[in-house]
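In: Make a model of this:
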Amino acid sequence: MTRLSVEMLAADAPPPITSAGHAQLGIAVLVGIAVIVLLITKFKLHAFLALTIGSLALGAVAGAPLDKAITSFTSGLGSTVAGVGVLIALGAILGKLLADSGGADQIVDTILAKAGGRAMPWAMVLIASVVGLPLFFEVGIVLLIPVVLMVAKRGNYSLMRIGIPALAGLSVMHGLIPPHPGPLVAIDAVKANLGVTLALGIVVAVPTVIIAGPLFSKVAARWVDVPAPDRMLPQRASEQLERRPGFGPTLATVLLPVVLMLAKALVDIVVDDPADHTQRVFDVIGSPLIALLAAVIVGFFTLGRPAGFTRDRLQQTVEKGLMPIAGILLIVGAGGGFKQTLIDSGVGQMILDISKDWSIPALLLAWLIAVAIRLATGSATVATVSAAGLVAPLAADMSTTHTALLVLAIGAGSLFFSHVNDAGFWLVKEYFGLKVGQTVKTWSLMETIISVVAGGLVLLLSLIV
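Out: The predicted structure is shown next:
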């Protein structure tokens, strides 16, 4: 986008809902974020409520009329849910179908059967990355923990040697790769190209997960040498089924939306003619909605049917897949409302005006903002949606590739140093039977490595593409 087009867009944009100066807007941002942090960490309020109250606090301190602040919040919430809500729902359905049919177990068992010894950590990171594509982070942990414990016990491995690669694979997918909620919201906020973001995300994710997973696990296993805890393993889905889908069809189903979205991005680059019939076809089949919907429908036949699912069972799987995402949708929506309140109050333009005089690169600024919010709130999703709202104006004059890198910089920053205010911290601690200090040395440090390595790779790519 040219500078002239940016100025034209700015001229057409509605005026801010407040006439506050930069100093007052800066204070308003700090107050709004402080309210969110305090409500989440001190009062243990749900992130949806905290974001709602924080948005209204921001508008009030910025001097915006309450009715206009409410309108900004609700319009942002609505547009965000409209943009990514269906995608999150489809991803949840595909993940639940993968888990209930035994397809995830089939991927796990097939890869583990071909790996052993020194290859086992690499097998675990591969399993987590593939299974983690359609699954939310918490679901992926619950699904893979029994496998991690089983492999560590049977193979007499250090728990960290096996567990860290699995956690790294899940975490990198969660922070960098759509269709996970955080990346989707950031893509929507800065108007990035999803296919390009996905392609560059994979380029960043591969070396990041290798360094933070198999390589770091060697160090983590020496620092925290603990065996798999003696506890009753949760029953795996396939143990309740007479049969389960094959490895090939399962893997193809999981990778189908990724292939379709990447194909669209490739055709857009090669053809670059909106009137071309081929490009128009790929614009449809490679859109996130159609790609994920196709994977779900294909999954009914490649996952559900081989597992012996009846129509009623498929319906139950869909319903169970949708129920847990209500909270996620509300948090994502409220984050979009907070973002819109920031923009309508003039905070986005303020960031744009001030950053012109800074020597700090926009991508590094986005990473630092996401890091600060992540450390304060403990939520990668809250950090992503808040940082995306703050830096969205910086994307106006960026190229397609740099806008995609802006999304990845935000995602990388949102993973920085998970600690005691993050639910994931306690999930890992309890499942692995670790002490708080041991969790910091392993899980928290692993998250920091992911954030720093991914952020560095993003900055490096920005010099190349």
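In: switch to C-alpha atoms for all contacts and neighbour counts from now on
Out: Will do.
In: The stretch 351-465 of the chain: helices as residue ranges?
Out: Along the stretch 351-465 of the chain, counting by DSSP state H, counting those that start in this stretch, helices occupy 362-377, 380-391, 400-413, 423-432, 436-439, 445-462.
In: One more, please, to line up against the first structure:
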Amino acid sequence: MTRLSVETLAAEPVEPITSAGHAQLGIAVLAGIAVIVLLITRFKLHAFLALTIGSLALGAFAGAPLDEVLTSFTTGLGTTVAGVGVLIALGAILGKMLADSGGADEIVDTMLARAGGRSMPWAMVLIASVIGLPLFFEVGVVLLIPVVLMVAQRGNHSLMRIGIPALAGLSVMHGLVPPHPGPLVAIDAVEADLGVTLALGVLVAVPTVIVAGPLFSRYAARWVDVPAPERMIPQRASEELARRPGFGATLITILLPVILMLSKALVDIVVDDPENTTQRVFDVVGSPLIALLAAVLLGIFTLLRPAGFGKERVSGLVEKGLAPIAGILLIVGAGGGFKQTLIDTGVGQMILDISEDWSVPALLLAWLIAVAIRLATGSATVATVSAAGLVAPLAAGMSTGETALLVLAIGAGSLFFSHVNDAGFWLVKEYFGLSVGQTVKTWSVMETVISVVAGAFVLLLSLVI
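Out: Next up is the predicted model:
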């Protein structure tokens, strides 16, 4: 579920496919989620099938016509796969290149040599935060998780001790720091200053990622002690390779998507003219698809050719790299289908209607509304867009700093407790080889820690700004 292209579109107002009241919709949401959890945990049904059945159950309890429920589900599945499917595929190919060429071995061995056991979680959160600044969450996951799994296995580290900091760095950047789409939409809605919001966002992000990453990972590692899943670990490259790619060449290949996307974001900010030729060029070159595709093509020359790969072997590598992600794509797509069913039945609007009567301070109200919509729809950007639209009138009399904090309060709330209606939940579950319960204890709790800690720091800053 690529946040920009899928969730922003899903957030556009639509006519609900049912006339059910708030009480019935609330029951439908609980019933749909209960069906999914029960089918997976009790009957051990595949998550793709469980999400499909849960979406139909949600629509049935909401009193929506079955044909329209099917349309909502398939639309959500299609747009999610369309948005994230190619990115996951390209990321998988790049990961396979890194593994089979020996480039990943070079990165991992260098990290293990220069970072000790205690410093590894801190090194991982720093790398993830830097990479996560311009990247979509899913792109960061597919680039980083293979490295996380290899470091955990070869360094004999707890998977959660290494993985949670990486996920925290990516998630915090996504929710709080422009140029990610959620914060940008909120900035536009409340007419906040982008530079001030970026500065305050980084100020809030630093302590938040420390608490939710290296510090929380200590507890997550105790609660869930699992090995890195063998099926997802890139195997050590064959010793028959002509030679390993150099550390510098490998690092450049990995960072190329980051550089291209960051360049696009900077040009968008500096030029700020959609008709400008330079900006249009960077909009194309810096798009996630082109950036990852460029990295894959570069990898042929920086990774595979030095390792002695011929044309036929390159083709076989691509095919093998795509095979393991078929199940992940279906699960992530079904998660997007369930989310779209929630939106089309009017659940997001129900939350907005109920929250209009809440009498609380603006920053706390913004956080609570975003939390409620996030829990109901599973979409961080839908939560951000909806909450920003609702509280925008409150920004009229605020200072520049206060409006920036309003954006950050919304962003913090939009990350609260990712669960079964979030495609990101299933992405993390499958990559780390976790059960639903283990994913809740680690990923879901980590997201909640991020939301609460970031919200608390926003409120503290409001006392001095």
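In: related to what we said a few turns ago, of the helices of the stretch 351-465 of the first structure, which is nearest Ile269 of the first structure?
Out: Comparing the helices of the stretch 351-465 of the first structure by their distance to Ile269 of the first structure (CA to CA), the top pick is helix 400-413, with 10.8 Å.
In: Out of the helices of the stretch 351-465 of the first structure, which gets nearest to Ala307 of the first structure?
Out: Evaluated over the helices of the stretch 351-465 of the first structure, closeness to Ala307 of the first structure peaks at helix 423-432, with 28.6 Å, by CA to CA.
In: Show me what that closest one is packed against.
Out: The contact analysis (3 or more CA pairs under 8 Å, 6 or more residues apart in numbering; DSSP states H and E) places helix 423-432 of the first structure against helix 436-439.
In: if you set the cut-off to 10 Å instead, what comes out?
Out: Contact here means 3 or more CA pairs under 10 Å, 6 or more residues apart in numbering; DSSP states H and E; on that basis helix 423-432 of the first structure packs against helix 137-154, helix 159-176, helix 436-439.
In: closest to Val453 of the first structure out of the ones you listed?
Out: Of all these, helix 159-176 sits nearest to Val453 of the first structure, with 11.0 Å by CA to CA.
In: Report the next helix or strand after the closest one in sequence order.
Out: Note on helix 159-176 of the first structure: by DSSP states H and E, the next helix or strand toward the C-terminus is helix 181-190.
In: Compute the inter-axis angle for that next one and helix 380-391.
Out: Relative orientation of helix 181-190 of the first structure versus helix 380-391 (axes from the mean of the first three to the mean of the last three CA atoms, to 10 degrees): 10 degrees.
In: so how far is helix 181-190 of the first structure off the chain centroid?
Out: Computed by CA atoms, centre = their mean, to the nearest Å, the chain-centroid distance of helix 181-190 of the first structure equals 9 Å.
In: Does that helix pack against any helices or strands, and if so which?
Out: When contacts are defined as 3+ CA pairs under 10 Å, 6+ apart, helix 181-190 of the first structure packs onto helix 66-100, helix 159-176, helix 194-210, helix 326-344, helix 380-391, helix 400-413.
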